[in-house]
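>>> Sequence and predicted structure, then a few things I'm wondering about:
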Amino acid sequence: MFNDDAYFRFGNLIGYRDSFTDTALTNDKLVGLLQQAIKSSNLTLVCFDEKNRLTYANTRAFEMFNVTSSDSLERVFFDWIETYSKHLEYSNWCQVYEALDGEKVYDITCQRIHTSEGKLRNSIYIIDECVPSSSGKAGVRYRQMHDPLTGLLNREGFCHVVEEYRNRHKNDRGAHYLIITNIRDFKLINQIHGDKFGDSILKTTGRIIKSLMYADDIYGRLYADKFAILVPEKNFDKAMYHSMINLIRSQIASEKQTLRLQAGVYKMDTMMDDVSAMCDRAMIALNSIKSEDPVTFAFYDPEMMKQAITEKIVVTHFESALKNGEFRIYLQPQVNHHEELIGCEALVRWKKDDNTVIPPNAFIPVLEKSNLISHLDAYVWELAAIKLREWKHTEFRDLYISVNISPRDMEFMDVYEVITGLAKKYDIDPSKLHLEITETAIMRNPATVSDMILRLKEDGFIIEIDDFGSGYSSLNMLKDIRADVVKIDMGFLRKSENEDRSRIILDSVIYMAKRLGMSTVTEGVETSQQFEELNSMGCDVYQGYLYSKPVSIMDFEKKYSRIYKSEKII
């Protein structure tokens, strides 16, 4: 126990007013814990100065580590806690210690106190046995139930604790929320930046989750980047969780990686569902998220189950469908201001063995979410290259084919190497293969994409900025990205109460593109009136149902054979 002098010295220590981090203990809480440690015979209390020299230890500390001198205690303590003290991630964590009577698990609260200049002044450790065990095997059970990286419950531990909680509260009427969080593209982050960087993200995430939870919340790391939290309704505050996720993002923000975090939420009016069913529904909500926003929440809805089953079918059959040639390219014509055919866009369709055609909006978002879209895109590019080779000695030899590059493609492959490799493999003129890159793809990584575009242009490929005007940084992007073509988003042609404003914007974009040495393509042209208006503005190329919907290669070649340069094609 402290004598008066010791308590006086500690009164000065903890009375020093300084700034604490978001996850640190407050001064009042620290005082309370110290007073509790001083009075308790069960709590271990050790304190060190800025050079990690022991300044105080209570009797329990000497008993716990079975030493009699301060030097020995200092050495044994830092031998035990060394891995945590060098790169401390938590203000509170659990750790196993092998005592004379067997392994025990201790809850450790650490507070580092700094001067007003930010220099370390003292480190205080309060240690409590959190899993008492007369058999000395508490450490074994602890390791079975906890994640060694974050110190949180692992999947087994989380399910076990939630199941015990559920059994106690089955008849309660209060609602509960199960939340599962996800770091978008975490596997890719690990591949690019290494496991050490990925581990730091996971440890920071675990530390912040632990610091913000209530005493009756249950939380853990299920696997990889998936963290789960079970909270009673009285503790659930979406704004707080939104702030928590933003705090995680801010702690890890760096030039290396911008994180996008997502959360699936399942609300239960009773605790009748078993743990696996709760997690399944929260995961379905999580997997329903298509937004590219930095922070996104999705709440489970029964319709999501049907959608999840459909998406599972798409992912399950994708590889075999690709291998069996079920994905085909359909071509939609593009015409010049004389309404003469000059090229087409390749659009993918999934045509099953029974001739059922699955539209792209039924499978492309699923493949994007499942990180499979790059496989499909590379396949489509190759089909387009093969067709251009076949056209080299036919009446279609002057036509080009434009293909789409997804934002995800640049994350999973070297687009430059794949595209240039196809041009060499099939001996095609690069200018006949137009590459459509969306604003979203460009704005994700402007420097990298800009460099890739310059290299492709130098090799003779035509670069188009697709869906121009659908994003938020269009004009700024044009300043830095030297593309050949601006493809104007069809949204400008849709009927609305703002048609006059749309025409003004269209006219300005077309004029600006010409000043920048870029040609323009407008998609979604459906009426002769739209064509006439666009033509008067100086648009170069037109695409839409006025000329044709996307059709199979056979129908395209049959319809436009020998007429595409001599007649209008309407």
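The structure has been received and is ready for your questions. For clarity, every value in this text was computed on a predicted model and none was experimentally measured.
>>> Every contact and neighbour count from this point should use C-alpha atoms.
Noted.
>>> Output the contacting helices and strands for the helix or strand where residue 449 lies.
Assigned by DSSP states H and E, residue 449 falls within helix 446-458. In terms of contacts (3 or more CA pairs under 8 Å, 6 or more residues apart in numbering; DSSP states H and E), helix 446-458 is packed against helix 415-425, helix 439-444, strand 462-468.
>>> and among the ones you listed, the most buried is which?
For those, the largest average neighbour count (mean count of other CA atoms under 10 Å) is found in strand 462-468, namely a mean of 24.
>>> Run through who's touching it.
Strand 462-468 is touched from outside by 430-439, 453, 456-457, 474, 483-490, with contacts defined as CA atoms under 8 Å, 6 or more residues apart in numbering.
>>> swap the cut-off to 6 Å and go again
431, 434-438, 483-489 (CA atoms under 6 Å, 6 or more residues apart in numbering).
>>> where's residue 137 relative to residue 363, distance?
Counting by CA to CA, to the nearest Å, the gap from residue 137 to residue 363 is 51 Å.
>>> To clarify, my last question referred to residue 124.
As judged by CA to CA, residue 124 and residue 363 stand 56 Å apart.
>>> What of residue 86?
48 Å.
>>> and what of residue 489?
22 Å.
>>> Check residue 372 too.
For residue 372 relative to residue 363 (CA to CA), the value is 11 Å.
>>> higher neighbour count, residue 124 and residue 363?
Legend: neighbour count by other CA atoms under 10 Å for residue 124 and residue 363, higher for residue 124 (22 against 19).
>>> Off-centre distance for the strand or helix carrying the more buried one?
Using DSSP H and E, residue 124 falls within strand 120-131. On the basis of CA atoms, centre = their mean, to the nearest Å, the separation between the geometric centre of strand 120-131 and that of its chain is 35 Å.
>>> got another, please set it beside the one above:
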Amino acid sequence: MDKLYMILLCLMIVPILICIKYSRKIKSDVASSIVKCLIFAIVTILSNGLSAFSGNETFSYIMEALYRFSFDLMLIYVLQYSQQYTRVFHEVSPFKKGCFIIAYLDGILLFLNIIFHNVFTIETVRFPNFDMYHVADKSIIFYFHYVFAYGLVFCIIASFIIKIIQIPDFYRKKYLPILVLICVITVSKFICGISEFPIDVSLPFFVCAAILICYLTLYRSSRELVDKTLSIVVNEMNNAVICFDINNECVYANERALKIFNSSLDSLSGISEDVQGWIKEHDTNNSASLEWSGQTIIDNKTYYFDIEYRKLFDKKNEYIGFFLNLIDNTEKHIAFEKEKYLATHDTLTGLYNKNYFAQKTSEILNENPDKEWLLICSNIKDFKLVNDLFGLEKGNEVLKMEADLLKAQCGEGSVYGRTGGDKFSICIPKEEFKEQDFMDAIQTMGHAFNNDLYHLHIYVGVYEITDRNEDVSIMCDKANLAIKTLGENYDKSIAYYSDTIFHDTVAEKQLVGDFDKALAEKQFCMYLQPQVTSEGKLLGAEALVRWQHPKRGLIFPGDFIEVFEKTGLIYRLDRFVWELAVQKLAQWQKAGRDDLYISVNISTKDFYYMDVYETITSLVETYKIIPSTLKLEITETAIMTGTAGELEMIERFRKSGFQVEIDDFGSGYSSFNTLKDMDVDVLKIDMGFLRTTRPERLERSMSIINTIISLTKTLGLSVITEGVETKEQIDKLTQMGCGIYQGYYFSKPIPVGQFEDTYL
């Protein structure tokens, strides 16, 4: 019987040895703990068998002590394995060391028991055909061994139970079988201890436990579980994965692929038919892997894919099929197209934006070198008023209508876009441009939006392209320069660019560029035009400016005043002339000529860029002149259209001793209304308008002048008539009551030095 049992023990040890061999190949902490568990399991199995069938009592004591000591160590390493495998309890070094210390103390007591028999004794149990030894007369020290062993078992079971509770069902198969087997071993061990049966009936379960632990821990977790995880990942991934056999028949498609191709696992043939077209377009026979981008229409919806083709081979490197990995870029493609559209088009009108219009214009010019082309720009006059008066929605409606009308005037070979707020541009073949059609479109818009508050007017500038390599933005600038020539003209809507416009613009830019240097170097000089009585007696003069340019010579005001008014430089020039006039008055007054005055002009823009009152009074105080000798000329237009408190300022000037003149009286449309609203000292009447009057109306014009002069007498104002050129004009004006004259009949504007030599 003892030989048979030993053979069974050896048979049990063989699977454990195989597990040890396999486990040692794997380099990990878990595998190392398993190997140690299995080694002590072998010792436990052998020592238990040898203890029962030894035939020698002393040897039986030794094997029984070894059996229980190795069982303690095995449990310690099982606990270490459970901590590493479940990761529920972190390994605590003091606890681990304490377990080993207790196990060694227990071992010492067990091995001392061989001599002293103070822990347990061994008795012989007689059976019909054989005898066995078993443990009897257990002391309290022996039960300490039980408490320690079952304490370790409790920790092991607890770690597995906690882990199983925390994880999903998918992972419980890794832990539940091991827990069940440990519980079975524990129960069988407990029953064996109570029954005092010599043979540990839990030992066969050690073999099962060894195999199960190795399989679930080292094989299933790293192989089977990974395979299932990958299967779920493939099925749930956003990419469409389709597998084919060697006959190009679809054998698998994940959920994403089934959804895209509107198919099911039971009917994969439809996917095969859809995909075959892609495969035939590429040389898959001579390639193990390919990548390309493609698109297909499925259920009237276009899909865009990045496609990866890869052949599959078995372990013998034999071809077994292939798979396609379809990365669905449909949403990304749509987003890209939308982003591309927004980057190249105006969102409101759908036309090209400024940059893309320039790019497409350059392309079409290069692609059609034999055609003549026009670049046309449009601009809505005072478009800001539309938004201010009617709201942004109405303004957008105007812009969209203009965009539609412009598109209607263009053929397929034209390019059009929105290049600014209310600015549109077109590049059109010259032969297709019909001016009348554009005029009709402008009138159509005018009729659609005109009302009592606002009249819509669109200006169009046309530039004939002569240099195809010229930057498109410069072409647009030239077309817009043509628009500027229309000014406030409501009778014309279309203007054509010419070299004259360009040269005038360049000349203006040069004037502006030279301004700072000219002002610093005092290139601007004051000319004086005398103001006299009918007998020629000098009363004063009007200060006028000339520009003594170092390269261009003497430049008259007509060539630069308007430019400086547009660019906002006029206020600096006016202040310069004012100071020259004040300086000259100071010289005259020091010389005893405080009976003379100088009139200076105040521009409309001066009121916007500086404090006119503070500037002029400061000059008068600095040079200590009599305020009444510096007369201030303000145009009627500046007074009537100004918004900077001009009327109040005029009153302040008069209270400070200055005399204020209305220049060019009669040239505006509200002259008498002006006289009603403001107090001035002098009216200046310009005789220049008589030169444009037809001869038969000359007498009527003189009657109007007579009426104005009579009115000034009634209001207590003085009158200066400028622009007089003949003795006849002097005689008639004198009869009407005019006493002061200015004009070429007496003198043209002359330099200050010549003025002083002639009149002082």
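Yep, that arrived. Everything numeric in this text was worked out from a predicted model, so none of it was measured.
>>> Need the TM-score from the superposition.
Put the two chains on top of each other and the TM-score (TM-score structural alignment, normalised by the length of structure 1) is 0.63; 420 aligned residues with a CA RMSD of 4.1 Å.
>>> Looking at the contacts of strand 462-468 of structure 1, which is nearest residue 277 of structure 1?
residue 438 (38.7 Å; CA to CA).
>>> What does the closest one correspond to in structure 2?
Aligned against structure 2 by TM-score structural alignment, residue 438 of structure 1 finds its counterpart in residue 635.
>>> Next, count neighbours for that match.
Neighbours of residue 635 of structure 2 using other CA under 10 Å come to 19.
>>> can you list the contacts of strand 462-468 of structure 1 in JSON lines and add secondary structure?
Listed next are the contacts of strand 462-468 of structure 1 as JSON lines, based on DSSP: H, G, I helix; E, B strand; the rest coil:
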{"residue": "431", "secondary structure": "helix"}
{"residue": "434", "secondary structure": "strand"}
{"residue": "435", "secondary structure": "strand"}
{"residue": "436", "secondary structure": "strand"}
{"residue": "437", "secondary structure": "strand"}
{"residue": "438", "secondary structure": "strand"}
{"residue": "483", "secondary structure": "coil"}
{"residue": "484", "secondary structure": "coil"}
{"residue": "485", "secondary structure": "strand"}
{"residue": "486", "secondary structure": "strand"}
{"residue": "487", "secondary structure": "strand"}
{"residue": "488", "secondary structure": "strand"}
{"residue": "489", "secondary structure": "coil"}
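>>> Just the buried ones among the residues you listed, please.
Neighbour counting by 16 or more other CA atoms under 10 Å classes 431, 434-438, 483-489 among the contacts of strand 462-468 of structure 1 as buried.
>>> measure the residue nearest to residue 369 of structure 1 when sequence neighbours are not counted to residue 491 of structure 1 for me?
Residue nearest to residue 369 of structure 1 in three dimensions, not counting chain neighbours: residue 290, with 7.1 Å by CA to CA, 6 or more residues apart in numbering. Distance check for residue 290 of structure 1 against residue 491 of structure 1: by CA to CA, it reads 20 Å.
>>> Ok, residue 386 of structure 1 next?
Distance from residue 386 of structure 1 to residue 491 of structure 1, by CA to CA: 32 Å.
>>> To which residue of structure 2 is residue 459 of structure 1 aligned?
Looks like residue 459 of structure 1 aligns to residue 656 there (TM-score structural alignment).
>>> which SS class is residue 486 of structure 2?
Residue 486 of structure 2 is classified as coil under three-state DSSP.
>>> Now do stretch 339-349 of structure 1: which range of structure 2 does it align onto?
Using TM-score structural alignment, the residues of structure 2 aligned to stretch 339-349 of structure 1 are 536-546.
>>> List the buried residues for that stretch?
538, 540, 541, 542, 543, 544, 545, 546.
>>> wait, what's in contact with the fourth one?
Pointing back at residue 542 of structure 2 there. Per CA under 6 Å, 6+ apart, neighbours of residue 542 of structure 2: 528, 529, 598, 599.
>>> For residue 724 of structure 2, see how far away the aligned residue in structure 2 for residue 502 of structure 1 is.
Counting by TM-score structural alignment, residue 502 of structure 1 lines up with residue 701 in structure 2. Distance of residue 701 of structure 2 to residue 724 of structure 2, given as CA to CA: 15 Å.
>>> repeat for residue 476 of structure 2
Applying CA to CA, the value for residue 476 of structure 2 to residue 724 of structure 2 is 46 Å.
>>> again, but for residue 666 of structure 2
As judged by CA to CA, residue 666 of structure 2 and residue 724 of structure 2 stand 16 Å apart.
>>> And residue 487 of structure 2, by the same measure?
On the measure of CA to CA, residue 487 of structure 2 and residue 724 of structure 2 end up 30 Å apart.
>>> same deal with residue 369 of structure 2?
Using CA to CA, we find residue 369 of structure 2 at a distance of 60 Å from residue 724 of structure 2.
>>> Tell me which of those two has more neighbours.
Applying other CA under 10 Å to residue 369 of structure 2 and residue 724 shows that residue 724 carries more neighbours, namely 20 against 10.
>>> returning to that earlier point: how about the nearest residue to the match of residue 438 of structure 1, chain neighbours excluded?
Computed as CA to CA, 6+ apart, the closest residue to residue 635 of structure 2 that is not its neighbour in sequence is residue 663, at 4.6 Å.
>>> what do you get for residue 166 of structure 1?
For residue 166 of structure 1, the spatially nearest residue (CA to CA, 6+ apart) is residue 271, at 5.7 Å.
>>> In CSV, list the buried residues of stretch 536-546 of structure 2 along with secondary structure and distance to residue 735 of structure 2.
Shown next, in CSV, are the buried residues of stretch 536-546 of structure 2 (DSSP: H, G, I helix; E, B strand; the rest coil; distance: CA to CA, whole Å):
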residue, secondary structure, distance to residue 735 of structure 2
538, strand, 20
540, strand, 22
541, strand, 23
542, strand, 24
543, strand, 28
544, strand, 29
545, strand, 33
546, strand, 35
